[in-house]
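>>> when you get a sec, could you give me coordinates for this:
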Amino acid sequence: MTLVVNALPTLGYSCPQLKTLDLHRCNRLDIDQVRSLVDTRLRDDGMTGLVKLGIYGGIGDALPEWDATGTWLKERVKFVTLLRDADLV
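Sure, this is the predicted structure:
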């Protein structure tokens, strides 16, 4: 799954009309790469911003910036679903 996570920046640039991104139980998901993808799409001409982002697990409960990241994403993406690993039990 590491290969998928490392592909996030490339996915952000290679799919200019990407509107929906759902990540299900990705191991060691780097939330900074997700934020970078969202931010880049909003700044670059010719790219659509994400309309829907779903993260279903892959982020540990101990991530200190979890709440701040959720707020940040919800200000930039219309529909956001964030579920921690513990929420998926």
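
>>> contacts and neighbour counts: CA atoms only from here.
Noted.

>>> quick one: the helices in the protein?
For the chain, the helices defined by DSSP state H cover 2-6, 8-14, 31-43, 66-74.

>>> before we go on, could you also do this sequence so I can check it against the first one:
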Amino acid sequence: MVTFAELNNLKQQQPFQPFRVTTVSHESYEVQHPGLILIGDEEVTIGLPHPSKPPPVAGEMVWLWLESIENVEMIGSASK
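Predicted structure coming up:
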């Protein structure tokens, strides 16, 4: 399970580096902008980029339990 602190550290890194969240059911979501993720104590909301507007405008939102996140990895690098 990924923790609040781990996700929050990724969100706040400077400069921001996009990352991928993978769930225990093998769904994956890319976080392309720090304004497209909201991290709660037990849940996470990820904004999927809008098809015609720039970030941080989301076209759709995905809601996940923190405990359902199996892995987080930087896009283009090894798993964290």
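
>>> can you calculate the TM-score here?
Superposed pair, TM-score by TM-score structural alignment, normalised by the length of structure 2: 0.30. Supporting alignment: 48 aligned residues with a Cα RMSD of 5.0 Å.

>>> hmm, back to that, mean neighbour count added to the helices of structure 1, as TSV?
Shown next, in TSV, are those (neighbours: other Cα atoms under 10 Å):
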stretch	mean neighbour count
helix 2-6	12
helix 8-14	15
helix 31-43	16
helix 66-74	14
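
>>> how about those in JSON lines, adding distance to Leu53 of structure 1?
As requested, these are exported to JSON lines (distance: least, Cα to Cα, whole Å):
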{"stretch": "helix 2-6", "distance to Leu53 of structure 1": "15"}
{"stretch": "helix 8-14", "distance to Leu53 of structure 1": "13"}
{"stretch": "helix 31-43", "distance to Leu53 of structure 1": "9"}
{"stretch": "helix 66-74", "distance to Leu53 of structure 1": "9"}
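
>>> looking at these, which is closest to Thr81 of structure 1?
Distance to Thr81 of structure 1, taken as Cα to Cα, is lowest for helix 66-74 among these, at 8.8 Å.
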